[in-house]
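Peer 1: need coordinates for the below:
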Amino acid sequence: MAAQGLYRAPQGFVDVNAFAGIGKDGGPIEGMLYSPVAGVKQLIGAGVPLSQALSAGRSLLDRNVRSAVADSGRGAASVDIASRQGVGYVRMLSLPSCKDCVVLAGKFYRWNAGFLRHPNCDCRHIPTTENISENVTTDPYEYFKSLSDTEQDKAFTKAGAQAIRDGGDMFQVVNSRRGMKYAGESMDGSKRGQNVKSAFTSEGTTKRGAFGKSRRLTPEAIYRLNGDNRAAALVDLQKYGYILPGGQQPAGVLRPGGGASISELTAADKRLRDARLQWDTVRDGRNPYGSGPLTPQIAATAETNFRRWLATGGQVFTK
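Peer 2: Purely as a prediction, here's the structure:
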């Protein structure tokens, strides 16, 4: 946003931990991670050599992990976009990309629009307020032109690619929704709103979970149920643990005149305190790092810094 000159401060910070451990069907991720084990056993039972069966299982596990990480990232990004007034998103390709993703690149979507994806999709949300058509990652035709004829034929089929080369409309040539699903949708492929189960996730709803045994809506369901009412959607995103109020952390916020004294603060506490003070200064419209004017880049730097220490409690983790 800052790089585009369109920076908008968030009204709340995403709780990234709320997106951990959730599979593509909205349930716990353990099932997805365990599925390669069952697949390997089936291959061995069918007479496939052990080394080949294990190799196939490793490939499936790798795909599942990559897909889960991408889905979690997209879910968190969608909530962060919703927290910024007047901000939507465009789809950015992660090259190489399939035809279904290419035709969606660079198109502007409102904050509450679901992110269509297929298995192993690695496209990203890019927060913005307008269409973006600048390069091969955000312009379908620029991406098409960057490919050789052979690559175009492979991605769009020989007939489809030729039709585009002949001046045909890419969006008419490609069925943009074939094979695409909404992240968080049920595994049976039902569309949003047609299956009540797809509106809920079981993550965090165990006996010891943050939500007890209460049903927990997914971000996609929250957007759908609230329609165009962004304020109500933000309330529900906070209610169901996907977003934190601005300047707040689950373990509590250090307040002047209360809690630990400055001398009692750990190094981690001080990092978090300083980052929060800098962010509060930005929210007041002032430059937290000097006497110069507050620029979008400075505001974005302060936000990123605060997010970093907020997510880790001020701790520095090393490999």
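Peer 1: please count neighbours and contacts with C-alpha atoms only from this point.
Peer 2: OK.
Peer 1: so which bits of the lengthiest helix in the chain are buried?
Peer 2: Secondary structure of the chain per DSSP state H: the longest helix is helix 50-82. Applying a neighbour-count criterion of 16 or more other Cα atoms under 10 Å, one finds 53-54, 56-57, 60-61, 64-65, 67-82 buried in helix 50-82.
Peer 1: same thing with stretch 231-239?
Peer 2: 233-234, 236-238.
Peer 1: in strands only, show me the residues you listed.
Peer 2: Using DSSP state E, no member of the buried residues of stretch 231-239 falls within strands.
Peer 1: and the furthest pair within these?
Peer 2: 233 and 238 (8.6 Å; Cα to Cα).
Peer 1: can I assume residue 134 sits in a strand?
Peer 2: No - applying DSSP: H, G, I helix; E, B strand; the rest coil, one finds residue 134 to be coil, outside a strand.
Peer 1: so what touches stretch 105-124?
Peer 2: 63-64, 66-67, 70, 74, 78, 81-82, 87-94, 101, 128-133, 137-140, 177, 179-183, 220, 223-224, 227-228 (Cα atoms under 8 Å, 6 or more residues apart in numbering).
Peer 1: for comparison, sequence B:
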Amino acid sequence: MTAYVQAGQLHAAEGSHTFLKELLGPEATDVPDVVPDQFASQTPDGRNLTGLLARAIPTVIRSRSAGLSPRAAMARGAAFLDLVVRTVVADTGRQADQVAMVGTPGVRAYVRVVEMPSCSRCIILAGREYGVSNGFLRHPRCDCTMEPVTRLHRPAPVDANDIFERMTPEQRRKVFGEAGAKAIQDGARISSVVNARKSMDRVEMFGKTVQVTHVGTGSRKKPRRPPRLMPEEIYRLAESREEAVRMLYRNGYLR
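Peer 2: So this is what the prediction gives:
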């Protein structure tokens, strides 16, 4: 298994030089050669690859101890390995790409490119520009990539709103939730809808239990303002679309 993952890492790293040469064209005269072997000796965060893969074994053992059947326990171990392999290979490719960019004098920044299907957290970062040596924000199984910015090469701007417009209704509901997708269609900022879900809670308001968010209000322990209603609750409480829009403004999803 280790050799299999390292082969994937080597393949991901080997493409970095060609990747930049093809994108930059005439500007690619100073692109350095990436040394693939140096990216396949460990995980991108410096851990021992064999040791990380071996953690699938205690995952299976704990699952059996928790009462899962042998088949279910093995499936959980396989899911862990799938997570590790996909994440390590993708991270290695991005790491090698960024090393090549940092080593190329003409590259001054990079733009985040979101590959669909994607999660809501990645979508709100689409099209953002970062300094060439800034760390790449990602999560397990993230397959977003980066594109270099030079004096002559600037990626076509694609932001979260562009991606949302291209998504089917089913994709929107899957990524943002039914109420979240409806709020965005009604004009709510995508980042507001997504970030609200980072700190969801249930509290007593209006004589009933409602879903709220503490994002943008302070914190659960020291709130500066009352918690904000989640879009789901706004649509549940509003008696008309006009009232829902007013509540979206009042709760900070529209401005």
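Peer 1: now what about the TM-score between them?
Peer 2: In this superposition the chains share a TM-score of 0.60, using TM-score structural alignment, normalised by the length of the second structure; 175 aligned residues with a Cα RMSD of 2.6 Å.
Peer 1: closest to residue 159 of the first structure out of the buried residues of stretch 231-239 of the first structure?
Peer 2: Checking these against residue 159 of the first structure with Cα to Cα, the nearest one is residue 233 at 44.0 Å.
Peer 1: residue in the second structure matching that closest one?
Peer 2: Alignment note (TM-score structural alignment): residue 233 of the first structure has no counterpart in the second structure.
Peer 1: surely residue 233 of the first structure meets residue 224?
Peer 2: No - if you go by Cα atoms under 8 Å, residue 233 of the first structure and residue 224 don't touch, sitting 9.0 Å apart.
Peer 1: look up how far residue 200 of the second structure lies from residue 113 of the second structure.
Peer 2: For residue 113 of the second structure, the distance to residue 200 of the second structure (Cα to Cα, to the nearest Å) stands at 28 Å.
Peer 1: who's more crowded, those two?
Peer 2: Neighbour tally, residue 113 of the second structure and residue 200, criterion other Cα atoms under 10 Å: the higher count belongs to residue 113, 22 against 18.
Peer 1: looking at the first structure, name the residue matched to that one.
Peer 2: For residue 113 of the second structure, the residue aligned by TM-score structural alignment is residue 92.
Peer 1: and its match, what is it in contact with?
Peer 2: By Cα under 8 Å, 6+ apart, the contact set of residue 92 of the first structure is 105-106, 123-126, 137-138.
Peer 1: can you do 6 Å?
Peer 2: 105, 123-124, 137-138 (Cα atoms under 6 Å, 6 or more residues apart in numbering).
Peer 1: in the second structure, what residue corresponds to residue 163 of the first structure?
Peer 2: Match for residue 163 of the first structure (TM-score structural alignment): residue 183.
Peer 1: what do we get in the first structure for residue 125 of the second structure?
Peer 2: Superposed on the first structure with TM-score structural alignment, residue 125 of the second structure falls opposite residue 104.
Peer 1: swap that for residue 82 of the second structure, sorry
Peer 2: Residue 82 of the second structure maps onto residue 62 in the first structure, by TM-score structural alignment.
Peer 1: does residue 200 of the second structure touch residue 213 like I think?
Peer 2: Yes - here residue 200 of the second structure reaches residue 213: they are 4.4 Å apart, a contact under Cα atoms under 6 Å.
Peer 1: how about the helices of the first structure, start to end?
Peer 2: Counting by DSSP H, the first structure has these helices, from start to end: 30-45, 50-82, 99-102, 140-146, 149-156, 158-165, 170-173, 219-226, 230-239, 267-283, 296-312.
Peer 1: quick one: which of the ones you listed is nearest residue 10 of the first structure?
Peer 2: Per Cα to Cα, nearest to residue 10 of the first structure of those: helix 50-82, 7.4 Å.
Peer 1: which strands or helices does the closest one pack on?
Peer 2: Applying 3 or more Cα pairs under 6 Å, 6 or more residues apart in numbering; DSSP states H and E, we find helix 50-82 of the first structure packed against helix 30-45.
Peer 1: tell me, the helix it packs on lands on which residues of the second structure?
Peer 2: The alignment of helix 30-45 of the first structure onto the second structure (TM-score structural alignment) spans residues 50-65.
Peer 1: please apply the same query to stretch 243-263 of the first structure.
Peer 2: By TM-score structural alignment, stretch 243-263 of the first structure lines up with nothing in the second structure.
Peer 1: can you tell me how far residue 167 of the second structure is from residue 241 of the second structure?
Peer 2: Taking Cα to Cα, one finds residue 167 of the second structure at 23 Å from residue 241 of the second structure.
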